[in-house]
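Q: Have a look at this prediction, sequence included:
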Amino acid sequence: MDKQILDLLTEMSKEMKSMKSDIHSLKSEMHNRFDTIEAKLEGVGGQFELTNESRINEVDFIADKVNKLEKDLYILKNKSSN
């Protein structure tokens, strides 16, 4: 009976070590996946910022042109009124 208990405990110990190893492997795999996802998200975020920056620059450029045209029209109207 003692031998059976000892064998059973030995087998349980082996299985627990195997499970511990599997859990450690899973932890490492998940960590690597999260790092990959985080890197991809940072890349997308950077692209979004660059896209917005170019749009902001375009909007500023157009706004400056419109302001200049309005100024020129105002000057022309005032010259023709006098």
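A: That came through, no problem. Residues are numbered from 1 along each chain as shown.
Q: contacts, neighbours, all on C-alpha from now
A: Will do.
Q: Against Lys27, how distant is Gly46?
A: According to C-alpha to C-alpha, to the nearest Å, Gly46 and Lys27 sit 28 Å apart.
Q: Included below, for side-by-side comparison, is a second structure:
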Amino acid sequence: MGHQDIWYSHPRKFGPGSRNCRVCDNHHGLIRKYGLMMCRRCFREYAADIGFKNRFNGKRILLKGSPLLLFCLLIPSINLLFFS
């Protein structure tokens, strides 16, 4: 049994080693919110194509189909907190 057979042979079912970027197969800087599963570098490249827009303060927000946006539409009092 050689080194290649032993090194990193344990199956990864949970933790950072079990998840990777769907674009570049990287494990570092993974964005899991909204089920993106993309590293931060690939997200910056493809954010506009996915549907994210830059807000006035520099944060990116998903305007279409966002769980936060849907939650705010269901509860009108939340609109006053986030969008005023």
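A: Perfect, I can see it now. All values derive from a computational prediction rather than experimental measurement.
Q: Provide the TM-score value for the superposition.
A: After superposition, the two chains reach a TM-score of 0.26 (TM-score structural alignment, normalised by the length of structure 1), with 38 aligned residues with a C-alpha RMSD of 4.1 Å.
Q: Just give the nearest non-adjacent residue to Phe52 of structure 2, would you?
A: The spatial neighbour of Phe52 of structure 2 that comes closest, neighbours along the chain excluded (C-alpha to C-alpha, 6 or more residues apart in numbering), is Leu62 at 4.4 Å.
Q: what about Ile5 of structure 1, which helix or strand?
A: Mapping Ile5 of structure 1 onto the secondary structure by DSSP states H and E places it in helix 2-81.
Q: Now do the residue nearest to Phe52 of structure 2: how many residues are near it, please.
A: As a burial measure, Leu62 of structure 2 scores 18 neighbours (other C-alpha atoms under 10 Å).
Q: I figured it hits Asp49, correct?
A: No: applying C-alpha atoms under 8 Å as the test, Leu62 of structure 2 and Asp49 come out as separate, 11.2 Å apart.
Q: how far away is Arg41 of structure 2 from Pro76 of structure 2?
A: The separation that Arg41 of structure 2 has from Pro76 of structure 2, given C-alpha to C-alpha, amounts to 35 Å.
Q: Can you give me the buried ones in the longest helix seen in structure 2?
A: Criterion DSSP state H: the longest helix present in structure 2 is helix 40-50. Under the neighbour-count criterion of 16 or more other C-alpha atoms under 10 Å, helix 40-50 of structure 2 has Arg40, Arg41, Cys42, Phe43, Ala47 buried.
Q: Thanks again, I'm all set now.
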